[in-house]
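Asker: Provided below for reference: sequence and predicted model.
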Amino acid sequence: MPRRDLPPPPPPAHLLARLDRDTVRADRARFLRELGRRSLGIGGLLLLWAVSAVFALGWSFVGMGWLAFETHDGLSLALGYLCATLGAGVLVPAGFWFAWLARRDRQVRGLLRAWAGVYRDAAADARLRAPWRSLTWLLASLAMAAAGLGLSFWIAASARPGSETYGEVGYLVGLGMILWITGLLGAAKAAAHFRWAVRAFPRAG
C-alpha cells in the first residue's frame, strides 16, 4: 500500500493549536476507524493468507524438485532443476511481498499511535477498540497455526523408512510450518493490537 493511500499524520503541535478542535476530532475519529480497518480488517487477514498461499506454492515447486532429485535419472534431474528454479521464482517475490506488507503495517501502527494521542475522548474512543476484529484474527490464526503444527508433527511421527521418502516428509512438514508461522504471525498481531487498543482507548469511567 503506497503511503499516499494512508491517512495523513496529525499536524504538528504548533499548527494543531490553530485548527478548529471539532474539525480535528472529526478527522481523528474518521482516520482512526480507517486505520483500524486497515490494520485488522478481514481484507488484511485474507491478504496475509494470500502471501502464505504464494509461499506454499513456491514450496510445492521446491518439493516436486526434491522428489525428482531422489529418482536419480537424467530426465527427473532435469525436471528437478526446473521445479527448483520455478520454486525460487515464486518464493523470492513472495518474500518481497511479505516485506512490503510488514512495512505497511509499521506505517499503519505509527499513524494509529500518532492520531490516538490527539485530543483524547474516552467516551468516543471506547468504541474504537473493536475487540471483535482482534478476536476474529486471533481465532482464525490460532486455528491455522494448530493445523500447521498438527500436520508437521503427524507427518514426522507417522513417517516410516521405505514407505515415505525424505522428499515427501520434508515437503509436507514444510507446508505445515508455513501454516504454523502464518498463524503465529496473525495471532501475535491480534494480541498486540488489542493490548495497545485497551491502553490507548480506555473505557469512559
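Answerer: Looks like it arrived, so ask away. Residues are numbered from 1 along each chain as shown.
Asker: Please count neighbours and contacts with C-alpha atoms only from this point.
Answerer: Will do.
Asker: And the helices in the chain, which stretches?
Answerer: 13-16, 21-40, 42-69, 74-116, 122-125, 131-158, 166-200 (DSSP state H).
Asker: Against that first model, consider the following:
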Amino acid sequence: MPRPDLPPLPPPAHLRAWLDEAVVRADRARFLSDLSRRSLGMGRLLLLWAVAAVFVLGWSFVGMAWTAFEQRDFFSYVYGLIFAVLGAGVLIPAGFWFARGARRDRQVRQLLHAWAESYRDPVADARLRAPGLSLTWLLASFALGVFGLWVAFAAAASARPDRTTYGEIAYTMGIGQILWITGLLGLAKAAAHYRWAVRAFRP
C-alpha cells in the first residue's frame, strides 16, 4: 500500500468510466507531476549524494580506527575502538536510511507506472519525459562514478610498502568505492526513467 504522504492508486477501469473525464485527467496530471518530482527531481539527486556523504563520514571513522590499530600501542587501541564505535554509529543508521529510501523509491515507481497506464494525455505526458533532468542525473552520476574509480585506483597504484599503511589504502579505496557505487545508482535511475518514459508515453 502507498504511504499516506504519497498519491493514491488510480481508480480501477470499471470505476473510471463513471467518473468525470476532466477530473480524472486533472488528477492524473497532478499526481504524475508530483511522483515524477519525487522520483527524478534535483532534491532526490542531492539526497542520494547526502546519503553517500554520510557513508563517507562513517567510513572515515573506520579508516581512522584501522590506522590507530596499526600503531599497536595501548592508547592507539583505545582511540581505534572509539573511532570504530563512531563509524558503526554512522554507518548503521545510514544503511537503514538508504534501505528506507530504496523502499520509498519502489513505491513511487509503482505509482508512476499505475497512473501513467490509467489514461492517455499526450500534451501533459510530454512534460513528464523530463529529458533535461534525466540528462542531469546521467552526467552528474557519470562524473561522480568516474571520480570514484579514479580515487580507488589511484590509492592502489600510489601505495608503497614502506610508506603506505593498510588502513590508509582501505580508507581511500573505500571512499572511492562509495562514490563509484553512488554514481552507478544515479546512472541506473536515469536509465530506468528514460526506459519508462519511452514505454509509458509512446504514441
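Answerer: Everything's here; your move. Everything numeric in this text was worked out from a predicted model, so none of it was measured.
Asker: can you redo the helices of the first structure as a markdown table with distance to residue 4 of the first structure?
Answerer: Below are the helices of the first structure laid out as a markdown table (distance: least, Cα to Cα, whole Å):
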| stretch | distance to residue 4 of the first structure |
| --- | --- |
| helix 13-16 | 21 |
| helix 21-40 | 13 |
| helix 42-69 | 18 |
| helix 74-116 | 11 |
| helix 122-125 | 25 |
| helix 131-158 | 25 |
| helix 166-200 | 23 |
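Asker: Any chance of a markdown table for those helices, columns distance to residue 5 of the first structure and mean neighbour count?
Answerer: As requested, the helices of the first structure are exported to a markdown table (distance: least, Cα to Cα, whole Å; neighbours: other Cα atoms under 10 Å):
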| stretch | distance to residue 5 of the first structure | mean neighbour count |
| --- | --- | --- |
| helix 13-16 | 22 | 10 |
| helix 21-40 | 11 | 17 |
| helix 42-69 | 15 | 19 |
| helix 74-116 | 11 | 17 |
| helix 122-125 | 24 | 15 |
| helix 131-158 | 22 | 18 |
| helix 166-200 | 21 | 19 |
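Asker: Taking the centroid of the second structure, which residue is nearest it?
Answerer: residue 48 (4.0 Å; Cα atoms, centre = their mean).
Asker: so it makes contact with residue 182?
Answerer: Yes. If you go by Cα atoms under 8 Å, residue 48 of the second structure and residue 182 touch, sitting 7.4 Å apart.
Asker: ok, back up a step: out of the helices of the first structure, which gets nearest to residue 3 of the first structure?
Answerer: With respect to residue 3 of the first structure, and counting by Cα to Cα, the nearest of those is helix 74-116 at 7.9 Å.
Asker: What distance do you get for the residue nearest to the centre of the second structure to residue 132 of the second structure?
Answerer: Distance, residue 48 of the second structure to residue 132 of the second structure, using Cα to Cα, to the nearest Å: 18 Å.
Asker: Then residue 158 of the second structure?
Answerer: Distance, residue 158 of the second structure to residue 132 of the second structure, using Cα to Cα: 38 Å.
Asker: Between residue 48 and residue 182 of the second structure, which contacts overlap?
Answerer: None of the residues lies in contact with both residue 48 of the second structure and residue 182 under the rule Cα atoms under 8 Å, 6 or more residues apart in numbering.
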